[in-house]
Each structure stands twice: as structure tokens, then as C-alpha cells.
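Undergrad: coordinates for the following, if possible.
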Amino acid sequence: MLTIGAHMSIAKGIAKAAENVIKMQANTMQIFSRNPRGSSYKDYSRAEVDKFQTLRKDHEFGALLAHAPYTMNLASPRPETYEFACTVIQEDTARMDALGVENLVFHPGSHTGIGKEAGIRNIIAGLDQAITGDEKIYVLLETMTGKGTEIGDRFEELKAIREGAAHPERIGICLDTCHVFAAGYDIVHDLDGVLQEFDDILGLEHLKAIHLNDSMMPFGSHKDRHAVLGEGEIGMDALLAVVCHPVLSELPFYLETPLDDKGHAEEIKRIRERMGKTR
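TA: So this is what the prediction gives:
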């Protein structure tokens, strides 16, 4: 069964977000673990959490994904920025684990001039503060475009982070189709080759989620601009090949395209129709 959803707003509560998933005829969702461009987060009441858990169980949701805020930079050399990032990843790993969210994804960060090796050491140290090894949740490193001093556009960098951490067994990978395309991995003409490279370096068993996005920017641009499925440089045929690929098809897919819930519902419907599948 195809597991697919979109990024959902939780401004009206996590149970309301789950209700909107059901209306969209999706079967999973991504949420922000807290304010995406700030530091605040909302504690849910027991009644809210119970309603959310009932909805996801009754409607057989697939693995859920929480996204850490964009303001978090675990690679930063600035003490105040790094301290904030360490606090966020520690708090949000625990909070999302307690909520029963299966995966928490974050952008590895930007080294802002200290170099990738030093930035990677900072990321590892931050993860070691957050992950005890007793969690059920996986913390996912997201594949990035490599803009500026960003870390994570090469599979080797993600491997260095994961294998350098004290608890690599709780760390996985989220592959973003827009990001890897912009980073120079040719998923349009050589998907099998990209997946083989991923397997050789990281191991496909560590791939836990896929952000399904088209790209406004051309191949190898190192620019992060998501496009509606089929309206970008990747194209619908190549994205469907990702969804249908035998080593990827059982993974959960999450849309981060620039659309509202209605638009995402139409994208999901179109994907299912093209696949010849229903929920």
C-alpha cells in the first residue's frame, strides 16, 4: 500500500491535522516539531493527544514524520546558536518520541566558515546529547542541496555524521528528491545508479522516509526551491519512478510542495491514479 501524505499545519491542533489528513485521503503526515522559524512549541492536552492517537490508529496511518525548525543549526560555531540547536534537538527528540511519532528529521546545518569537518563534529556532539539509545523514534538526517556552507549534500557527509554518533542505530536518512537532484544526483536519468551509490555509502536499510518534491531549479544547481509535482525540472515521470521503485515503494512519502491542503489532496490523487492504485 502506498503511504503518502503532506506537511500539515498544526496551528489548530494535532488532532485537527489528523482529521485533515483523512479528508485529503492521505495516510500519513509531516508536522513541525515546534515553530519552524522560532523557539516556541505547544503542549497538547491529554484529550487532544488521545483523539489524535485514536484517529491515526482507526485510519491506519503510516509512519509519521516531525520536522525540526529551520532555525536549528547543529553545525554552527557560534555558542548561542549551537546551544539553542542542542536544546531543540534534545527536547524535540524526547517530545516527539513521547507522542509516538516514528521519525524526526532535521537539516544537518551550515558550518558558516569553520569547514565541513568541524561542522560535522559539532553535529555529532549535538546528537550525542539528544539521543540516549533508549528511544523508539529515529532521528533522520535530511539530504541537502549544498547551498553556501551547508552540510549534507553528499552521502559521504551523512555517513560521517551517522557513523560518528554514539547511537547510530537510532539515526536514519530522509531523502529529499528536490535536494538530491539540485545536489547533482541524477534521479531523472540514473535513479538506479543513485540508489546503488546510496546503498554503497549509507546502506538503503537506513533510508526511513522520502520528501517527494519537484525542483524549480536545474540539475546540480545547489539551490533549494521546491516545485509542484510535474511542474519542475524533475518531472512527474521521474518522480513516479521514485514512488514505484521496488526498493523505495514501501517507504513513507511526504509532499512539501508549495500548495495548500486542497492542492496536496489533488497531487496525491494524481499520483495514485498514475500508479493505478487506490488507498
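Undergrad: hey, let's count contacts and neighbours off CA atoms from now on
TA: Fine.
Undergrad: contact partners of the helix or strand hosting Ile210?
TA: Taking DSSP states H and E as the definition, one finds Ile210 inside strand 207-212. For strand 207-212, the external contacting residues (C-alpha atoms under 8 Å, 6 or more residues apart in numbering) are 103, 140, 172-178, 239, 251-256.
Undergrad: which among those residues end up buried?
TA: Neighbour-count burial (16 or more other C-alpha atoms under 10 Å) applied to the contacts of strand 207-212 gives 103, 140, 172-178, 239, 251-256.
Undergrad: Leu204 and Gln129, how far apart?
TA: 26 Å (C-alpha to C-alpha, to the nearest Å).
Undergrad: compare these two (neighbour count), which wins?
TA: Under the criterion of other C-alpha atoms under 10 Å, the comparison of Leu204 against Gln129 puts Leu204 first, with 17 against 14.
Undergrad: how about that one: what's its closest non-neighbour residue?
TA: Among residues not flanking Leu204 along the chain, Phe198 sits closest, at 6.6 Å (C-alpha to C-alpha, 6 or more residues apart in numbering).
Undergrad: surely that neighbour is in a helix?
TA: Yes: counting by DSSP: H, G, I helix; E, B strand; the rest coil, one finds Phe198 located in a helix.
Undergrad: circling back to that earlier point, now for the helix or strand just after the strand holding Ile210, which elements pack on it?
TA: Note on strand 207-212: by DSSP H and E, the next helix or strand toward the C-terminus is strand 214-215. When contacts are defined as 3 or more C-alpha pairs under 8 Å, 6 or more residues apart in numbering; DSSP states H and E, strand 214-215 sits against helix 177-183, strand 226-227.
Undergrad: most tightly packed of these?
TA: Using mean count of other C-alpha atoms under 10 Å, the stretch among these with the largest mean neighbour count is helix 177-183, at a mean of 28.
Undergrad: list the contacts of it.
TA: Residues outside helix 177-183 that contact it (C-alpha under 8 Å, 6+ apart) are 143-146, 153-154, 186-187, 210-215, 217-226, 234, 239.
Undergrad: would you do the same for the sequence below? I want to compare the two.
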Amino acid sequence: MLLQEALRSGQFAITAEVTPPRGGDAARALGVAASLKGLVHAINVTDGSRAVMRMSSLAVCKLLLEAGIEPVWQLTCRDRNRIALQADLLGAHALGIRNLLCLTGDPVRAGDQPSARPVNELEAVRLLELVSAFNRGEDPVKDTLPDGPTALFAGTAADPQSRSWSGLKRRLERKQAAGARFIQTQMVMDTGALERFCDQIARPFGLPVLAGVFLLKSARNAAFINRVVPGASIPQDVIDRLQGASDPAAEGIAIAAEQVRAYRTIAQGVHLMAIKAEERIPAILQAAGLPPLIEPAVVR
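TA: Predicted coordinates:
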């Protein structure tokens, strides 16, 4: 698996994010992913992000595998009880999906069906514990799994710009103890905050960090994100830069590329998010000076 090998060997790892369709045709998501093949180590597939109805992330991950593209399956606890989570984890393993990002999930009230009933029996830490138990071959009821342990590679999310530094450290410590193997951060605009997070929290816990880089499309887009996305903190000088640009789309690409270059010396990788503009990700990587990937040699 490309992502696991990159993180294990200390390579600079690159992931990008696609959103499943709001419908039964995954052609666009697959097309976006295909355009990134050979440029990123793996493609994240979001799971009910912002509590909005989308195609199953597990289904899209399987379609990516069939297309020869390595997925990172995002799995949230909001809509599933423990039995459903257990079933999906075992099913994902049977389908050949190995990379997993364990998330609690956005609250239902954030979405377009606020009267839906959330489950939230588990949260990210307990989901990581469940994954680790399966990887040890443990059955939650009958001692051991009859066909042996799973081999799921579980990661977690974190916000380096969290206002509660001590709370962030305590929660990440719990996630590491529960079995997290890597971190993908939320959008981070403060290089100093990212450096402090990597040096003082992530590295002491032995967790490689993929820093979140978000493609901004315009000043209006940036202001909207600051207003509606919890924890978002896009600096005013970045918004002013987009406002004054003759081509805001190109300026957004330039800003994202600058972040990628800066984060190369701080984190072990980047996670690129370009909602509804994923086709611009290759331009970001090119502007950042990142060449196409060379697949690691297989050790036999």
C-alpha cells in the first residue's frame, strides 16, 4: 500500500480528498480521482461530511480500488451503532480496503436534514480501539475472529490551531494509545501552529502528520469558510490577497502551493482539499514543485 509505505519509510506523503456524489452515479468522483493517479499516494473519500446525504464512502472506495487507485476510507460514528461499525470494518477489509480515517462526524444540525436522528454510540477514540481489537484478531463477543486478524491502517484527524492546547494534547494521546497510526489535520493556515503541533505533540507520540491544505477559490469563499466552518481561521491578509487578485482562482492555487512548499519542512506530508475544484490539485502540486510519484520498490 503506497500510503503506508510512504509513511513508514519517511517519504513526503500526499493525499487528496474527493466527495461522493449526491446521487447514484460516481463517474465524476472517479474521474477526479483518475486525474490524480500517480500524483498522490492515496485518495480520501469523505463520509457524510457536513451531515449531508452522499453516496456511501465505502462503495466509492471499492470503485477506486477497482480503478487501481488507493483509497483512504473516512468512517464516522454519527450514523452507525457499534454493530454497524463492526460490520462495515470487516466488510471493508474483505473488499481490500486498508487505509482508514476514524472520525466522530459532524453534528446532524450542521446538515440539510437536521431532524435526522444521530447515533453516536462510539466516537473517534473508541472507533480506533475497535479497529485495534480487530487487528489483534479479537472478537468483541467470542474472544477471537475465526479467520484471523484484520490489517487495517487507521489514522485520525486533529486541528493544530485548536484553542485548547492541553485538550488537543490529551485527546491525541488517547487516540495514539487507541491505535492511531497517522494524523491528517484540518485546514491549517498558521505555519507556526503547525510546527508547534508537530514538534510538541505529534512527533513525541510517533505519529506522522499530513498537514491540511485547503484550496481557496475567492475572497468571498474564504470569508464564507471563516463564517460557517468551526475552527476555520483564514488570515485577513490572505483574504485581501484573493480580493486584490485579477485571477482569484489562480491566486488560490498559488497560495495552496506556497503552503505545500512551507509544510514540506515541517510535516511528513500534506492532505489537499479542493471541494468542487479537485481538477486544480495537479496545478497545485506542479506549482509546489512536487514531481509525479515513483512507486516504492516491492520488497520480496
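Undergrad: and the TM-score between these chains?
TA: After superposition, the two chains reach a TM-score of 0.58 (TM-score structural alignment, normalised by the length of structure 1), with 229 aligned residues with a C-alpha RMSD of 4.8 Å.
Undergrad: circling back: the helices and strands packed on strand 214-215 of structure 1: which one's closest to Pro108 of structure 1?
TA: Pro108 of structure 1 lies closest to helix 177-183 among these, at 13.0 Å (C-alpha to C-alpha).
Undergrad: looking at the helices and strands packed on strand 214-215 of structure 1, which is closest to Val247 of structure 1?
TA: helix 177-183 (15.0 Å).
Undergrad: please name every helix or strand in contact with whichever strand or helix holds Glu83 of structure 1.
TA: Following DSSP H and E, one finds Glu83 of structure 1 within helix 79-98. Helix 79-98 of structure 1 sits against helix 116-130, with contacts defined as 3+ C-alpha pairs under 8 Å, 6+ apart.
Undergrad: which is the next helix or strand following the helix it packs on?
TA: For helix 116-130 of structure 1, the succeeding helix or strand toward the C-terminus, using DSSP H and E, is strand 138-142.
Undergrad: what about that next one, how far off from structure 2?
TA: Compared with structure 2 after fitting, strand 138-142 of structure 1 deviates on average by 1.8 Å (mean C-alpha distance after the TM-score superposition for structure 1).
Undergrad: which element follows that strand toward the C-terminus?
TA: Following strand 138-142 of structure 1 in sequence, per DSSP H and E, is helix 155-164.
Undergrad: tell me the buried residues in that next one?
TA: 155, 157-162, 164.
Undergrad: for stretch 133-141 of structure 1, same thing?
TA: Buried residues in stretch 133-141 of structure 1 (16+ other C-alpha under 10 Å): 136-141.
Undergrad: with distance to Met29 of structure 1 as extra columns, can I get these in JSON lines?
TA: Converted to JSON lines, these look like this (distance: C-alpha to C-alpha, whole Å):
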{"residue": "Lys136", "distance to Met29 of structure 1": "18"}
{"residue": "Ile137", "distance to Met29 of structure 1": "15"}
{"residue": "Tyr138", "distance to Met29 of structure 1": "16"}
{"residue": "Val139", "distance to Met29 of structure 1": "16"}
{"residue": "Leu140", "distance to Met29 of structure 1": "16"}
{"residue": "Leu141", "distance to Met29 of structure 1": "18"}
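Undergrad: what about Gly230 of structure 1, which SS state?
TA: Applying three-state DSSP: Gly230 of structure 1 is coil.
Undergrad: look up how far Met217 of structure 1 lies from it.
TA: With C-alpha to C-alpha as the criterion, Gly230 of structure 1 and Met217 of structure 1 are 13 Å apart.
Undergrad: and Cys174 of structure 1, by the same measure?
TA: In terms of C-alpha to C-alpha, Cys174 of structure 1 sits 20 Å off from Met217 of structure 1.
Undergrad: let me know the outermost residue of structure 1.
TA: Ala47 (27.7 Å; C-alpha atoms, centre = their mean).
Undergrad: and the next element down the chain from the helix or strand hosting that residue?
TA: If you go by DSSP H and E, Ala47 of structure 1 is part of helix 46-58. Using DSSP H and E, the next helix or strand after helix 46-58 of structure 1 towards the C-terminus is strand 65-67.
Undergrad: that following strand aligns to what range in structure 2?
TA: Using TM-score structural alignment, strand 65-67 of structure 1 lines up with residues 72-74 of structure 2.
Undergrad: what's the mean distance for that stretch versus structure 1?
TA: Average distance, stretch 72-74 of structure 2 versus aligned residues of structure 1 after superposition (mean C-alpha distance after the TM-score superposition for structure 1): 1.2 Å.
Undergrad: can you name the residues in contact with that stretch?
TA: Against stretch 72-74 of structure 2 from outside (C-alpha under 8 Å, 6+ apart): 42-47, 57-58, 61, 97-103.
Undergrad: for that stretch, the distance to its chain's centre please.
TA: 7 Å (C-alpha atoms, centre = their mean, to the nearest Å).
Undergrad: same check, this time on stretch 193-209 of structure 2
TA: 17 Å.
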